[in-house]
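J.: Okay, predicted coordinates and the sequence, questions at the end:
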Amino acid sequence: MSDQGAQRRPGGRSARVRRAVLDAALDALHEHGMEGLAVADVATRAGVHETSIYRRWGTRENLMIEALLEEAEEWGQVPDTGSLRDDLIAYAGRLVTYLTSPVGSAFDRALAASGDDPAATEARNRYWEARFARSGEIVKRAIGRGELPETTDVRLAIEMLVAPIHFKVLLTREALDPELPERIVDSLLHGLVGRGNSGEGASTA
């Protein structure tokens, strides 16, 4: 079989090179952080030419995003406790834990700062579609159990859950309070008016 045919075969040389580069990028990120990631260093670690990385990924940011996409799969596992509230709190808690890590914070900022070139757009879309497809199962199961109405907008519910967390990481740069997931979930499920009416100091008029 020709070299060209081998490169086209799933699991062939192309796949091995891709895996080596992504692993090298993750190692470099863990050691040096986002700012210290250098394509030349990744190429040396992976045993490939620097030009090969640029030819495939285009930019340093695109390479970093794809490498971290796969690592993000680990924290993104969806809990199934049998309770909507508990599932949402657990999922949001995992997100907080990930985004308070150096690598998670770097990933979120790199994803937000990535450009609109085809490679970056594809990586960004793939990441968010995978996130919403997986986390949306929490809402779908809750609908099946009768905890939520069938008219619930699944994606909107997840967006309302994770948006405040990403907002603090990317825009206000605030520390993420460990109790934040529970506060977000209760506001999402009950609404601000409902929480105000049932909490201390609520009007009794």
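T.: Here it is on my side, so go on.
J.: Going by C-alpha atoms from here, please, whenever you check contacts or count neighbours.
T.: OK.
J.: okay but residue 143 is in contact with residue 150, surely?
T.: Yes. With contacts counted by Cα atoms under 8 Å, residue 143 reaches residue 150, the gap being 5.9 Å.
J.: out of those two, which sits in the more crowded spot?
T.: The neighbour comparison of residue 143 against residue 150 (other Cα atoms under 10 Å) goes to residue 143, with 17 against 12.
J.: what helix or strand does that one sit in?
T.: Element membership for residue 143, per DSSP states H and E: helix 118-145.
J.: Tell me which helix or strand comes right after that helix.
T.: helix 154-167.
J.: List the buried residues of that following helix.
T.: Using 16 or more other Cα atoms under 10 Å as the test for burial, helix 154-167 gives 154, 158, 161, 162, 165, 166.
J.: this is the other structure I want to compare:
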Amino acid sequence: MAEPTPVVGTVRPGGRTARVRADVLRAAGDVLATEGFGRLDLADLARRAGVGKTTVYRRWGTVANLVADLLADMAEQSLPRTETGTLDGDLRANARLVQRTLTDPRQGALFKAVIAAATCDPHTAAALHSFYRVRIEEWVPCVRQAIERGELPADTDAHEVIRAVSAPLYYRVLVSGDPVDEAAADRAAAAAVAAARSGSFPSSATGGLASR
């Protein structure tokens, strides 16, 4: 009897199953980074990963499910937040992590491919949104700690502050084509800090934490 199809992103297999998952996701990432979303094909990925085609179809079923699993895995493997003891230091660390990711030859190209696909594929868009929710939640405690230290207004929307750090960097990558270097990362962090301190991110403006 065929095994039930797992819910993507909820199963954490071990042993051979884990190795198969890792090999297929690595192959998918390679194709995304070098050839783009349009070249993803489950049968081809099975061949590249050296696993059975039936195994790949049974586990993921569709390219969209596989990309969702890839993004879930990337979110889990991403570096944890850095806590420096100051909001300036924490957000600068966040910005520089985003900058390094976007300029990495493999990961930068991979993200561009996924973002491009997300504009016309709702399943890929949902997976991308989930990835960023995980990463934002990872860094939100830095802002909450700054509120507790009295560095920011008490009603600051921590999620909006973290979004404000990376937004200018993605704009450079996807729209303007301007350099995404450490200087740009530091400016983005400094601008987010200044805006947060001035009260530009009140939770009441967007419904605050209850709306996330």
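T.: That came through, no problem. The shown structure was predicted, so the numbers you read here are calculated from the model rather than taken from an experiment.
J.: show me the contacts for the residue most central in space within the first structure.
T.: Central residue of the first structure (Cα atoms, centre = their mean): residue 72, 5.5 Å from the mean position. Residues in contact with residue 72 of the first structure (Cα atoms under 8 Å, 6 or more residues apart in numbering) are residue 104.
J.: on that earlier part again, so which bits of the helix holding residue 143 of the first structure are buried?
T.: 119-120, 123-124, 127, 131, 135-143.
J.: Counterpart of residue 20 of the first structure over in the second structure?
T.: Residue pairing (TM-score structural alignment): residue 20 of the first structure is matched to residue 23 of the second structure.
J.: ok, now which ones touch its match?
T.: residue 49.
J.: measure it to residue 16 of the second structure for me?
T.: 10 Å (Cα to Cα, to the nearest Å).
J.: which element is the aligned partner of residue 103 of the first structure in the second structure on?
T.: Here residue 103 of the first structure is matched to residue 106 in the second structure, going by TM-score structural alignment. Assigned by DSSP H and E, residue 106 of the second structure belongs to helix 105-118.
J.: List the superposition-based mean deviation of the helix holding residue 143 of the first structure with respect to the second structure.
T.: Per the superposition on the second structure, helix 118-145 of the first structure and its aligned residues are separated by 1.7 Å on average (mean Cα distance after the TM-score superposition for the first structure).
J.: For that helix, name the packing helices and strands.
T.: helix 60-75, helix 84-99, helix 154-167 (3 or more Cα pairs under 8 Å, 6 or more residues apart in numbering; DSSP states H and E).
J.: Leaving out sequence neighbours, find the closest residue to the residue mapped onto residue 174 of the second structure from the first structure.
T.: Alignment note (TM-score structural alignment): residue 174 of the second structure maps to residue 170 of the first structure. Leaving aside its sequence neighbours, residue 170 of the first structure sits nearest to residue 109 (Cα to Cα, 6 or more residues apart in numbering; 6.2 Å).
J.: go on, residue 68 of the second structure?
T.: residue 127 (4.8 Å).
J.: how about that neighbour, what's its partner in the first structure?
T.: Aligned partner of residue 127 of the second structure by TM-score structural alignment: residue 123.
J.: which residues touch its match?
T.: 62, 65, 66.
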